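Student: Test case, fold it:
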Amino acid sequence: MERAPDLLDRKFVAPAPNRYWVADFTHISTWSGVAYGAFVVDTYCRRIVGWSAATSKEATLVLDALDMALWQRDRREHPHQAGELIHHSDAGSQYASFRLAEHLDAAGHRGLDRLGR
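Tutor: Coordinates of the predicted model:
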């Protein structure tokens, strides 16, 4: 699969809210085993606008964080405008999944932007 282009060109300063969202996830060691936390940051205000935690790193982990971000911004009367929002992430399998691409399209995002590590 071909990687999506870096639409932000490594410039993580947005001109307004809900223009550039950066997403990633990490693993967290606990006494019970490994947990995973995913997050979405609005680069305009440097605020986490969506997050998710799970015991597996399936695509649902990142979808839930994206859904929370969309809900949170709509709830706070800062809805994203279709065609203006760029979702930026690495090229991991969760972010390269067809489920996420379909989800972003359905939400009206302008582009899916992924970086290789």
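Student: Going by C-alpha atoms from here, please, whenever you check contacts or count neighbours.
Tutor: Noted.
Student: so which helix or strand takes in residue 63?
Tutor: With the criterion set as DSSP states H and E, the secondary-structure element containing residue 63 is helix 59-75.
Student: Packing partners of that helix?
Tutor: strand 33-42, strand 47-54, helix 98-107 (3 or more CA pairs under 8 Å, 6 or more residues apart in numbering; DSSP states H and E).
Student: swap the cut-off to 7 Å and go again
Tutor: Packing contacts for helix 59-75, counted by 3 or more CA pairs under 7 Å, 6 or more residues apart in numbering; DSSP states H and E, involve strand 33-42, strand 47-54.
Student: Run the angle between that helix and strand 47-54 for me.
Tutor: For the pair helix 59-75 and strand 47-54, the angle between their directions (axes from the mean of the first three to the mean of the last three CA atoms, to 10 degrees) equals 150 degrees.
Student: Could you list the residues in contact with helix 59-75?
Tutor: By CA atoms under 7 Å, 6 or more residues apart in numbering, the residues outside helix 59-75 that reach it are 38-40, 49-54, 79, 94, 97, 100.
Student: 10 Å - rerun?
Tutor: The contact list for helix 59-75, computed with CA atoms under 10 Å, 6 or more residues apart in numbering, reads 17-18, 21, 23-25, 36-42, 48-55, 77-80, 87, 93-101, 103-104, 107.
Student: Another for comparison:
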Amino acid sequence: MNSKDKYENERKSIRLIFHEHKGRYGYRRVTAEMRNRGYEINHKTVQRLMNEMGLQCKIRKVRYRSYKGEVGKIAPNIIERNFIATAPNRKWATDVTQINVGAVKLYLSPIVDMFNGEIVSYNISTSPNLEQIYDMLDKAFAKYDCLDGLILHSDQGWQYQHYGYRKRLEEHHIIQSMSREGNCLDNAVAENFFGIMKSELLYAEKFETPEAFMKALEE
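Tutor: Prediction:
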């Protein structure tokens, strides 16, 4: 049996999912939907089959890079791609992404709970700075009396290396974890949230103003 015959049904389903979502799904989201439909298939196989069929996600990725070299202290990668949490507030992920609305650049900084994908808190700003990160943290801390032993994972962005950020985590007995340099898969939970948000909100609608986008994001 050749490869094409082996994956005949998978190819049909992949093509169907891709066109159902108007080409907005990349191989990771197609893989997730395939599993929802009962297929046992990994993302590498889906990626290869999509490439063979010429199915490329139409969404243009805009990624804000916060890494500026080592400006503070690098934390170890405690998560090590183990994104499974057995209860809320055990493992959180955070990152910053750039969002273009017309000529305006916005920066979204959320905290995502690995247990259920819930957005614990977020800040959206016209400038990626420490005040944005502190506001996001303060909103999260205000929700819970005790976060002892929580792991908060990020990339090696300069904000997360900063003494003020690390100090805030220490004060709440939160363990800091960081991705390896330049390895976005180490922070896949935050990356996946950004992909979904951009596919289903930012690129799915036409926003005339930053305020219109921010209102839709809140909703």
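Student: now what about the TM-score between them?
Tutor: TM-score for the superposed pair, counting by TM-score structural alignment, normalised by the length of the first structure: 0.85. Supporting figures: 110 aligned residues with a CA RMSD of 1.5 Å.
Student: on that earlier part again, report the aligned residue range of the second structure for the next helix or strand after the helix holding residue 63 of the first structure.
Tutor: From helix 59-75 of the first structure onward toward the C-terminus, using DSSP H and E, the following helix or strand is strand 86-90. Taking TM-score structural alignment as the measure, the second structure aligns residues 151-155 with strand 86-90 of the first structure.
Student: In the first structure, which residue is most central in space?
Tutor: For the first structure, the residue whose C-alpha lies nearest the mean C-alpha position (CA atoms, centre = their mean) is residue 23; its distance is 3.6 Å.
Student: What residue in the second structure is paired with that one?
Tutor: With TM-score structural alignment as the criterion, residue 23 of the first structure lines up with residue 94 in the second structure.
Student: quick revisit: show me the contacts for the residue nearest to the centre of the first structure.
Tutor: Taking CA under 10 Å, 6+ apart, we find residue 23 of the first structure in contact with 38-42, 48, 50-51, 62, 65-66, 87-90, 95, 114.
Student: please redo it, this time with the cut-off set to 8 Å
Tutor: Applying CA atoms under 8 Å, 6 or more residues apart in numbering to residue 23 of the first structure gives the contacts 38, 39, 40, 41, 87, 88, 89, 90.
Student: nearest spatial neighbour of it, skipping sequence neighbours?
Tutor: Counting by CA to CA, 6 or more residues apart in numbering, residue 40 is the residue found nearest to residue 23 of the first structure once chain neighbours are left out, at 4.4 Å.
Student: Counterpart of the one you found over in the second structure?
Tutor: Per TM-score structural alignment, the equivalent position to residue 40 of the first structure in the second structure is residue 111.
Student: now that match: how far from residue 216 of the second structure?
Tutor: Separation of residue 111 of the second structure from residue 216 of the second structure (CA to CA, to the nearest Å): 18 Å.
Student: now swap in residue 20 of the second structure and tell me
Tutor: Note on residue 20 of the second structure: its distance to residue 216 of the second structure, by CA to CA, is 23 Å.
Student: Buried ones in stretch 15-32 of the first structure, by neighbour count?
Tutor: Counting neighbours by 16 or more other CA atoms under 10 Å, one finds that the buried residues in stretch 15-32 of the first structure are 17, 18, 19, 20, 21, 22, 23, 24, 25.
Student: The helix or strand hosting the last one vs the second structure, average offset?
Tutor: Secondary structure from DSSP H and E places residue 25 of the first structure in strand 20-30. Relative to the second structure, and after both are superposed, strand 20-30 of the first structure has an average distance of 0.7 Å to its aligned residues, where the measure is mean CA distance after the TM-score superposition for the first structure.
Student: If you compare the directions of that strand and strand 47-54, what angle comes out?
Tutor: Going by the same axes, to 10 degrees, strand 20-30 of the first structure is angled at 40 degrees with respect to strand 47-54.
Student: Relative to residue 38 of the first structure, how far out is residue 103 of the first structure?
Tutor: Computed as CA to CA, the residue 103 of the first structure to residue 38 of the first structure distance reads 16 Å.
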